[in-house]
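> Generate coordinates for the sequence data below:
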Amino acid sequence: MASSRTIKACLFDMDGLLINSEDIYTISLTKVLETYGKPPLTWDLKIKLQGRPGPSASKLVIEHYDLPLTPEELFAKTTAVQMDLWPTVKFLPGALELLQYLDTKKIPFALATSSHKLNYDRKTGHLQHGFDLFRHHIVTGDDSRIPPGKGKPFPDIWFAALESLNKERKQHGQDTIDITECLVFEDGVPGVEAGKASGAYVIWVPDERALKVLAGKEKEIIGENNEHGIILKSLEAFDKTMLGS
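Alright, predicted model coming up:
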């Protein structure tokens, strides 16, 4: 359990956790599906897409809806719809406040998002008052530090984010942080699985619509007795005493 751990750093997902960009993905994909006479994206598939790298997510959608497209073609079509919507993205409740708190308390934190660099820039360009706090500790889905095919649910992206923090700590003569001393903040099932596989303690903030689809399976995913993580309704509910400050 987290109470038995010393927490020294926090690692964050982005889409659906810090910002409401998951809603944009749903809107844009549904619009593309309409052009092929397909029904809207529903949460039984959505929960499988959250946190996955773009090509992997596109492949699942194509197979599910039997679309006559390649992953690259689907990605291009949804991207075109998203371009006008990214500037409307906002921080989710408690997200900016938590980042500011960590920065004030000098608790190390990093970002690990499956979004590729170009999409990351599009989503966050108008939100730099929050994302600037990550400084250079940002790992995107197309980062060379993540081996090919090792996006979430594999834990590699979390290790890369922590290594970014540790590299800086070494330069300043500070002790390195172990992954078991980290909190991983996630909203999607693949990211939660990746966090658990890494050995970190997971703070899971699932969308309430995802919980309806999971219908109790979330307890099985996160693990019994809060051994591997806890489930919160929002980042506003996060107990900062877990950070020992």
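
> can we go C-alpha only for contacts and neighbour counts from here?
Will do.

> what's near enough to touch the most centrally placed residue in the chain?
By CA atoms, centre = their mean, the chain has its centre lying nearest to Asp13, at 2.6 Å. Residues in contact with Asp13 (CA atoms under 8 Å, 6 or more residues apart in numbering) are 51, 111-113, 184-187, 191.

> Going by neighbour count, list what's buried in the one helix or strand Lys212 maps to.
Assigned by DSSP states H and E, Lys212 falls within helix 208-214. Under the neighbour-count criterion of 16 or more other CA atoms under 10 Å, helix 208-214 has 210, 213-214 buried.

> any idea which helix or strand comes after that helix?
helix 217-222.

> Could you also give me the structure for this next sequence, so I can compare it with the first?
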Amino acid sequence: MNYKPVTHTLFDMDGLILNTEDLYTIGFQKVASRFGKHFPFSLKCQIMGQQSREFAGSIIQALELPMTVDEFLVETRAIFNDLFPQCQIMPGVEKLLRHLHKHNIPIGLATSSSKETYDLKVTNHQEFFELLPYKTWGSSDPAVKKGKPYPDVFLAAAAKFPDHPDPEKCLVFEDSINGVRAARAAGMQVVMVPDPRLDKTLVPDATLILNSMEDFRPEIFGLPPYDD
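Presented below is the predicted three-dimensional model:
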């Protein structure tokens, strides 16, 4: 693979920076179980990266749940109010973000989450998320008309950088199929760190696929190498 040098970085949050995807699975299964239904990993892969109303509708339709989107969101929000503050930072992420910050590499957050759920998730990680000064919350930002796999969130996130870099100068970090497709649709390279259960043949568009962020080497994209 021919990796092209970049100057700016954009990070997804759920399942990439934080282990919230595991918590989403718990919450969605809890609702599904009320109706005797199972929330499968295959459905999880389909909805990852979607905005809240999009994934609610997808789950309701796929599992044939007798509830509206609003009812689903109200019920899951009550569950996530307890779960999200428990989330943890994924392996290798803090090292990379502190390294990029130290070397003055612009860092942006490009998440499909709303500002409301973001605040819950970062309850115990406030200082850490200050390393990402440019933030885009897809479910709350009017510039993001459609969720991933559409490119809106990454284009909106890149526009927040003061120097407005070209898309090809931005490197995206993602964990979902929809996220990879969105990044590529935005004209950006994308490093994918997927759930180990994911069939990697489903993401041929990923620039690079890693088992863990701990395996990432910044220098292959023209970024400063780690000091150690």
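
> before we move on, back to that, please identify which of the buried residues of helix 208-214 of structure 1 is nearest to Phe75 of structure 1.
Closest approach to Phe75 of structure 1 among those (CA to CA): Ala210, at 23.1 Å.

> Relative to Gly216 of structure 1, how far out is that closest one?
In this view, Ala210 of structure 1 and Gly216 of structure 1 are 11 Å apart by CA to CA, to the nearest Å.

> again, but for Ile19 of structure 1
25 Å.

> quick one: which of these two has more around it?
Under the criterion of other CA atoms under 10 Å, the comparison of Ile19 of structure 1 against Gly216 puts Ile19 first, with 20 against 10.

> OK, contacts around the more buried one?
Contacts of Ile19 of structure 1 (CA under 8 Å, 6+ apart): 89-92, 95.

> Can you show me which of the residues you listed carry over to structure 2?
Mapped onto structure 2 and checked by both residues aligned by TM-score structural alignment, their matches' CA atoms under 8 Å, those keep the contacts 89-92.

> tally of neighbours for the closest residue to Val203 of structure 2 other than its chain neighbours?
Nearest-residue entry for Val203 of structure 2: Ile177, 6.2 Å, with adjacent residues in sequence omitted and distances by CA to CA, 6 or more residues apart in numbering. Ile177 of structure 2 has 24 neighbours, counted by other CA under 10 Å.

> ok, back up a step: so which of the contacts of Ile19 of structure 1 sit within helices?
With helices taken from DSSP state H, the overlap with the contacts of Ile19 of structure 1 comprises Ala95.

> where do the strands sit along structure 1?
9-12, 109-112, 138-139, 182-186, 201-204, 229-231 (DSSP state E).

> what's the closest of those to Thr26 of structure 1?
strand 182-186 (18.1 Å).

> and the closest one, which residues are buried?
182-186.

> can you check stretch 178-196 of structure 2 too?
Going by neighbour count (16+ other CA under 10 Å), the buried part of stretch 178-196 of structure 2 is 178-195.

> can you pull out the helices in structure 1?
Going by DSSP H, structure 1 shows helices at 21-35, 43-49, 54-65, 71-82, 95-104, 117-124, 128-131, 156-171, 189-198, 208-214, 217-222.

> and Gln82 of structure 1, what pairs with it in structure 2?
Taking TM-score structural alignment, Gln82 of structure 1 has Phe80 as its aligned residue in structure 2.
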